[in-house]
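**Student:** Need a 3D model of the sequence below.
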Amino acid sequence: MDLRIFTEPQQGATYDTLLTVARATEDLGFDAFFRSDHYLSMGPGDGLPGPTDAWITLAGLARETQRIRLGTLMTAGTFRLPGVLAIQVAQVDQMSGGRIELGLGAGWFEEEHRAYGIPFPEERLARLEEQLAILTGLWGTETGKTFSHDGRYYRLQDSPALPKPAQRRLPVLIGGHGATRTPRLAARYADEFNIPFASPEDTERQFGRVRAAAEAVGRPSGDLVYSNALVVCVGRDDAEVSRRAAAIGREVGELKSHGLAGSPAEVVDKLGRYAAAGSSRVYLQVLDLHDLDHLELISSQVKSQLE
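**Tutor:** Here you go, the predicted model:
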């Protein structure tokens, strides 16, 4: 099972902090460093020193790392026009030497849109479908030819469809709990389907919907990677688990019920349940970005048992 580090910088992190975590992610053998795309903190904490932009961050990390994959869970479709996003992502992919992955969602956090003057339209899922068609269309257009799109929300006329990503096919992630439209979008556009913060039982059910949607459009369901995103809180003993839970403002019991918490053995066992549900990759939501010993423990005593 692939383990990836997933951060929530809107809760309060500088670029230097993110760089430190990304370098630790690489040094400790994890597969990838991902971050959220939010501009307002949620839950406990004041969010100081303020948000960092996801794609500016990834551009910097692209030049300061060598191996790990880099991406978003999830870029909000409301934040950027799809043509502009296609240019940004392709450029950062070139800067990284072909290590970028784009997680794209409809956008959901209305409060951050109000806080920063970003429009929050009602028909976000319909817009997301057009955005996916535009992004994949621009990247897939043969060099020297043009791309046009005449949709309800976006119109592109004779775009040169440049620049191209460094990768022949830049992976696109789609995720969520929706029972009908989300699986259909994943079947058509995604390279990976991710379900966040779900039980093994709900994971298996949602993966089944995505597989069925893929087969319905004539695509082998095995073409997609199936993954989870789960909060992580690992300790060598109960006291260490409790200390790490308190540091992120969570209860141990709640973390064990809804995430990956406890001793390394407990976490390995629970990851096995997700693997049985069909997951081959897990994004570990690390909320205390200053606790690098936590990452070392996960690498040496959890990740090592899954290889």
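**Student:** use CA for all of it now, contacts and neighbours both
**Tutor:** Noted.
**Student:** So which residues of the stretch 1-150 of the chain form helices?
**Tutor:** Taking DSSP state H, counting those that start in this stretch to define them, one finds helices in the stretch 1-150 of the chain at 15-27, 54-64, 82-96, 110-116, 124-140.
**Student:** Could you list the buried residues of the longest one?
**Tutor:** When you say that, I think you mean helix 124-140. 124-125, 127-140 (16 or more other CA atoms under 10 Å).
**Student:** likewise stretch 32-43?
**Tutor:** Residues Ala32, Phe33, Phe34, Arg35, Ser36, Asp37, His38, Tyr39, Leu40, Ser41 are the ones in stretch 32-43 that count as buried (16+ other CA under 10 Å).
**Student:** go on, stretch 16-24?
**Tutor:** Under 16+ other CA under 10 Å, the buried positions of stretch 16-24 are Leu18, Leu19, Val21, Ala22, Arg23, Ala24.
**Student:** Alongside the first, I'd like the structure of this one:
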Amino acid sequence: MDLRVFTEPQQGATYDDLLAIARTAEAAGYDAFFRSDHFLAMGDGDGLPGPTDAWTTLAGLARETRTIRLGTLVTSATFRHPGVLAVQVAQVDQMSGGRVELGLGSGWYEAEHRAYGIPFPDVRERFDRYAEQLAVVTGLLGTSAGETFSFTGDHYELSDSPALPRPVQQPVPVVVGGGGKRRTPALAARYASEFNLPFGSVEDVRTQFGRVRAACEQAGRDARELTWSSALVVCVGRDDAEVARRAAAIGRDVEELRANGLAGTPDEVVEKIGRYSAVGSQRTYCQFLDLGDLDHVELVAERVMPQVTAL
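**Tutor:** Predicted structure coming up:
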């Protein structure tokens, strides 16, 4: 089991805030720093000082970190043309020396689309576009030197693209996730190097992993080629008072977090992660919601990480 840092900067964070937590995560030994791809705060927060663009952020971090992997959980297919996205991913992969991972999803938050004038089709069209984006982006990123890439779909058409620039990694890891019962597993079986189920219970993870494994078998793919992961809000304290303080800082109830996230003392959180490991999860994205609490990031690395690496 490896641990990754996962952030939601649309709730209110500057680039410097993200740089601080990414560098802290790198120094503490986390496997990766990931961020969401959103332009509008959710819930009651005002989102000040405003959103930061995911791929602009990762480009900066690519030059200001050295070893930690960098990625999105997940980039919205509604925000960028797949050809442009492939150029961005390849460039940031070059800038980082081959440390980028692309999480790609269909897009779901209608309010941010309205707020920034981004078209928001119905769910069927969004998913159709998402499927074509996976085909285009992975096709462009995987095109060999001297070859070109063409694609004709219902929503996107590319003709004899030189597929430049080329990423350092071949292939660039692609994360597909979500709880869809049919199309999501099929797309994961076809395109993903990692499947992620965010914010699900242990039983949810067991069930969805089973669907993806079945889709892999149907597609003739060895499910062992995929990495299997979950993502959960983390709220860890050295004692109950520290747990309560951290829960209050993010506006959450301790018992709700214990039920639905990774909350409690380090030993409690290790036990909870072990339950996810038992149903096949190999990687946990720890969602830190208070990005100014760098001690929290370090505490999880010091007291949780050494106990779960052997799972």
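**Student:** about what we covered before: now tabulate the helices of the stretch 1-150 of the first structure in JSON lines and tack on distance to His149 of the first structure.
**Tutor:** What follows is the helices of the stretch 1-150 of the first structure, written out as JSON lines (distance: least, CA to CA, whole Å):
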{"stretch": "helix 15-27", "distance to His149 of the first structure": "36"}
{"stretch": "helix 54-64", "distance to His149 of the first structure": "25"}
{"stretch": "helix 82-96", "distance to His149 of the first structure": "11"}
{"stretch": "helix 110-116", "distance to His149 of the first structure": "27"}
{"stretch": "helix 124-140", "distance to His149 of the first structure": "7"}
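**Student:** so which of those gets nearest Val234 of the first structure?
**Tutor:** Closest to Val234 of the first structure of those is helix 15-27 (CA to CA; 16.0 Å).
**Student:** The closest one vs helix 54-64, what angle?
**Tutor:** In terms of direction (axes from the mean of the first three to the mean of the last three CA atoms, to 10 degrees), helix 15-27 of the first structure departs from helix 54-64 by 50 degrees.
**Student:** Just give me the mean distance for helix 15-27 of the first structure relative to the second structure.
**Tutor:** Compared with the second structure after fitting, helix 15-27 of the first structure deviates on average by 0.3 Å (mean CA distance after the TM-score superposition for the first structure).
**Student:** From the contact counts, what lies against that helix?
**Tutor:** strand 32-35, helix 54-64, helix 292-301 (3 or more CA pairs under 8 Å, 6 or more residues apart in numbering; DSSP states H and E).
**Student:** quick revisit: so which pair among the buried residues of stretch 16-24 of the first structure is furthest apart in space?
**Tutor:** Leu18 and Ala24 (9.8 Å).
**Student:** residue nearest the centroid of the second structure?
**Tutor:** Leu73 (2.0 Å; CA atoms, centre = their mean).
**Student:** what sits against the aligned residue in the first structure for it?
**Tutor:** Using TM-score structural alignment, the equivalent of Leu73 of the second structure in the first structure is Leu73. Residues in contact with Leu73 of the first structure, defined by CA atoms under 8 Å, 6 or more residues apart in numbering, are Phe6, Phe34, Arg35, Ser36, Asp37, Leu102, Gly103, Leu104.
**Student:** redo that, cut-off 7 Å
**Tutor:** Counting by CA atoms under 7 Å, 6 or more residues apart in numbering, Leu73 of the first structure touches Phe34, Arg35, Ser36, Asp37, Gly103.
**Student:** What of Leu170 of the first structure?
**Tutor:** Ile100, Glu101.
**Student:** Count residues in the vicinity of Ala278 of the second structure, would you?
**Tutor:** When neighbours are counted by other CA atoms under 10 Å, Ala278 of the second structure registers 12.
**Student:** I'd like the distance between the closest residue to Asp2 of the second structure other than its chain neighbours and Thr24 of the second structure.
**Tutor:** Using CA to CA, 6 or more residues apart in numbering and skipping residues adjacent in sequence, the residue nearest Asp2 of the second structure is Arg283, 4.9 Å away. Here Arg283 of the second structure is placed at a distance of 19 Å from Thr24 of the second structure (CA to CA, to the nearest Å).
**Student:** Thanks a lot, catch you later.
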